[in-house]
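Visitor: Need the 3D shape of this:
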Amino acid sequence: MSRSVIENATKRTGKRHRLDKPELLAPAGNLEKLKFAVHYGADAVYIGGQKYGLRSNADNFSFEEMREGGEFAAKYGAKVFVATNIYAHQEDLDGIAEYLKQLEDAGIAAIIAADPAIVETAQKYAPKLEVHLSTQQSTMNWQAVRFWKEEGLPRVVLARETTMDEIREIKHQVDVELEVFIHGAMCSSVSGRCVLSNHFTDRDSNRGGCCQSCRWKYDLHADEESVMEQGQNPFTMGSKDLCMIQHIPDLIDAGVDSFKIEGRMKSIHYVASVVNAYRQAIDAYMADPEGYRLKPEWVDEIGKAANRPLNTGFFYSVPGSGEHIYEAEEKPAPYDFAAIVTDYDESTGMATVQQRSPFRPGMEVEFIGPGGRQFAQKVGDLTDVEGGPLSVARHPLQKVRLKTEHPVFPLDLMRKCIK
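Guide: Sure, this is the predicted structure:
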């Protein structure tokens, strides 16, 4: 970062404590997704272990996988954080000290915690772990942020309900790292602290069991009679997704240190596409703040991932009725994830790919790679790895060979047009 950018940041925030450039923090539901998140530009990833996290339905990580993921991330200069963000009942705390010490031994850089009991236990028994305050604490004022800093926490993940003006004020008042969600699913409740799931299914949202009841389809009754008109669609209580790709300068100017993407349950294609777009936007701004311009291809790339309708959350105004999804969602993404490149032969221009959804000759596809590498083409002849002709790649994880119009590299992705 240039001296002028640092000085300007100091004038805006009144503080010098901020990362050299904003950290791009990506979700990883399993080890494969972790590797793709880092490969496509994440500075850090957050994962879940087998206990104490709020995504019990994600694949989550064993300690061996955490260690492997940390070693892979370190090769790229990236870090791994572990979510331990449940609100614990008494029985949940059995074994928590040993669990946190194992995270420390596995090379994890930080935990993300909400419950003060977990925070205090980590500080006592695993002092090498940084403790970041989870968004589940609904922190949105500088006095609360200062309290947590005085408790020894170097970073606070602000509530999704925090506005841009409030972020500026917090950064001005408190010399601490601020992490903010900038992309992904929003919650119809306050900072995810919902009890609908508990009521309907006896699955505790705040202990990792959310059944996403806000996404269910509902009828409306008065007494025992439906009051919905005949033929009217059932409604949901789900909110639109957050997207701040068009507002990178505002986030940096406000003093946000870590840009967090939601989505540990999302696909490899989603994680790679979204990280790729934000990586390019952040790097472009940091390279030339005065000459920065939003590129349409970054916005297009976001649109090619599987998003719900998008908005800017609470950053600029309180979302109104138009920011919720009431009827069946139209699938906005015009592409499906089709394959991962595993090898490329420069002499023949032939790529070997691992199938993730069916494709066949004649289909329109795109290849994408880190840094915005991208090109479109039609699928030509297909063969298996022994050279036998294929009329379609239909088997999951099948290795397939095809000619590409430009060079590709391992971990590049192929997606198919479904317009």
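Visitor: going forward, measure contacts and count neighbours with C-alpha atoms only.
Guide: Will do.
Visitor: May I see the buried residues of stretch 160-167?
Guide: For stretch 160-167, the neighbour count (16 or more other Cα atoms under 10 Å) marks Arg160, Glu161, Thr162, Thr163, Met164, Glu166, Ile167 as buried.
Visitor: Next up, the contacts around the first one.
Guide: Applying Cα atoms under 8 Å, 6 or more residues apart in numbering to Arg160 gives the contacts Thr135, Ser138, Val180, Phe181, Met186, Ser191, Gly313, Phe314.
Visitor: same deal with Arg279?
Guide: With contact taken as Cα under 8 Å, 6+ apart, Arg279 is in contact with Leu24, Gly41, Ala42, Gly371.
Visitor: and if you look at Ile111?
Guide: Contacts here follow Cα under 8 Å, 6+ apart; on that basis Ile111 touches Phe81, Val82, Ala83, Thr84, Leu129, Glu130, Val131, His132.
Visitor: and for comparison, fold this next one:
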Amino acid sequence: MEYNYSDMKTELILPAGDLYKAKIAFLYGADACYGGLAKYSLRKAEVDFDFDTLKEAIRYAHSFGKKFFVTFNIFAHNYNLEKIEEDIKKVAEFKPDAIIASDPGIIQFVRENSDIPVHLSTQANTTNWQSVKFWQDLGIKRIVLARELALKEIQEIHNKVPDVELEVFVHGAMCISYSGRCLLSAVMTGREANQGDCAQPCRWLYKGQIEEKMRPGDFFPVREDENGTYIFNSKDLRLIEHLPELIKAGVTGFKVEGRNKSEYYVAVIARAYKKALEAFKAGKFLDCLEELRAETETINYRDYTTGFLFGEAKKGEVYPDRVQIRTHNFLGVIEEYDNGFAKIPIRNQFKISDEIEIITPNKIFKEKVGAILDRNKQVVEVANPGAKEHIAYVKLSREYPKYAMVRKRLK
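Guide: Next up is the predicted model:
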């Protein structure tokens, strides 16, 4: 008998680098967001939360029946612990739906200073069912599994420990090191990835050959062109077409990487994965898959891979360039209307008569740019980006909702 998945619980979890992006994520389909204070987060440079905005993000999520998970997912040194108990207590007062952590010491602090559920971060490298059971015995409610697991391993974990919630990353950048535990940045730049300050040397261009010290003359084979090589530069993960297999394997949490990404990335990916999950439950997954896959290619990306989902990563998993694939320009977000003109902070250049697309949570519209006014309401032919205050007022054929995304296909 075929299992009915229509009522099965699934949760789409989007990154929130700040309060604004959290609001965008929820509007475009996220069931939950994750974010936190910079000093305790693995995306320190991209996180823009303080206690006040974190509190507001949690309140905002709950007002729409959504969830917000707070990250305390660094690997802590002693100096990180000086105020952490006080900060955990303060965050707990905001009533987040979970705290994401990997460091056992931080997990213990959370348990001693709050009753907030703990979700185990992917940084804990959970790769087998016995480890899941170990963490379950310590009171962990959900495990964000290591990215290095194959589908059959995820299925076995669920079979062995069926009452633990399993969450996996389904989209976003991949670290070349095991579950992100990288020391390249710390060694090469003094910026420690496991303290949230990765300089991403894996994305740099390297020239020459690699020789191990104890094996002189034994060179690691490196393919390179006239520009050099990107031997450490992983492709991006995309599992949208494999959501049915993951659901059937027992996964309930579907997580997207990208607290350093734009609001456009958040909107497009949230929308695509939400529609895919809904279509699967409605028995219409294949009807919309091609369209949704195409949508994931309208953001900047490093080509796509399924990572380790179907076994060991194969040849060709390294992306051979620092410049990402780009098929569309993100032009801006509609903030409001003023006398029939859409107010848009300019992110990339556009001009009168350009053919553009307007993305809303439910539908994508084709449009053409009409008249353009600059910030002083003077008529211009071209809208150029610049500082954040660079805005344009654009005449369109109809009014679109606040937070609609505007983009243009590149020729």
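Visitor: Tell me which of the contacts of Arg279 of the first structure you also see in the second structure.
Guide: Here is what carries over to the second structure from these, by both residues aligned by TM-score structural alignment, their matches' Cα atoms under 8 Å: Leu24, Gly41, Ala42.
Visitor: still on that earlier bit, between the contacts of Arg160 of the first structure, which sits nearest Glu323 of the first structure?
Guide: Gly313 (8.3 Å; Cα to Cα).
Visitor: returning to that earlier point: who wins on neighbours among the contacts of Arg160 of the first structure?
Guide: Highest neighbour count within these: Gly313, with 26 neighbours (other Cα atoms under 10 Å).
Visitor: Check the secondary structure at that one for me.
Guide: Three-state call for Gly313 of the first structure (DSSP: H, G, I helix; E, B strand; the rest coil): coil.
Visitor: if I pick the residue mapped onto it from the second structure, what's in contact with it?
Guide: Superposed on the second structure with TM-score structural alignment, Gly313 of the first structure falls opposite Gly307. Contact analysis of Gly307 of the second structure by Cα under 8 Å, 6+ apart lists Arg147, Glu148, Leu237, Ala313, Glu317.
Visitor: And the third one, what's its match in the first structure?
Guide: Going back to what we said before, that points to Leu237 of the second structure. Aligned partner of Leu237 of the second structure by TM-score structural alignment: Leu242.
Visitor: For my notes, confirm its match occurs in a strand.
Guide: Yes - remark: Leu242 of the first structure belongs to a strand, assigned using three-state DSSP.
Visitor: how near is it to Thr312 of the first structure?
Guide: Leu242 of the first structure sits 5 Å away from Thr312 of the first structure, taking Cα to Cα, to the nearest Å as the criterion.
Visitor: Would you map the helices across the second structure?
Guide: Along the second structure, counting by DSSP state H, helices occupy 19-27, 51-63, 84-93, 104-113, 129-137, 151-160, 184-189, 243-248, 263-281, 285-295.
Visitor: The third one corresponds to what range in the first structure?
Guide: Spelled out, it's helix 84-93 of the second structure. Using TM-score structural alignment, the residues of the first structure aligned to helix 84-93 of the second structure are 96-105.
Visitor: Likewise for the fifth one?
Guide: Residues 142-150 of the first structure are the counterpart of helix 129-137 of the second structure, counting by TM-score structural alignment.
Visitor: List the superposition-based mean deviation of the matching stretch with respect to the second structure.
Guide: With mean Cα distance after the TM-score superposition for the first structure, stretch 142-150 of the first structure departs from the second structure by a mean of 0.6 Å once superposed.
Visitor: biggest strand in the second structure by residues?
Guide: strand 165-172 (DSSP state E).
Visitor: Asp343 of the first structure matches what in the second structure?
Guide: Counting by TM-score structural alignment, Asp343 of the first structure lines up with Glu336 in the second structure.
Visitor: That match against Lys402, yeah?
Guide: Yes - if you go by Cα atoms under 8 Å, Glu336 of the second structure and Lys402 touch, sitting 5.9 Å apart.
Visitor: more neighbours, those two?
Guide: In this view Glu336 of the second structure and Lys402 are compared by other Cα under 10 Å, and Glu336 has more residues nearby, 17 against 14.
Visitor: For the residue nearest to the more buried one when sequence neighbours are not counted, list the residues it contacts.
Guide: In this structure, Glu336 of the second structure finds its nearest non-sequential neighbour in Lys343, 5.5 Å apart by Cα to Cα, 6 or more residues apart in numbering. The contact partners of Lys343 of the second structure, by Cα under 8 Å, 6+ apart, come to Ile334, Glu335, Glu336, Tyr337, Ile391, Ala392, Tyr393, Val394.
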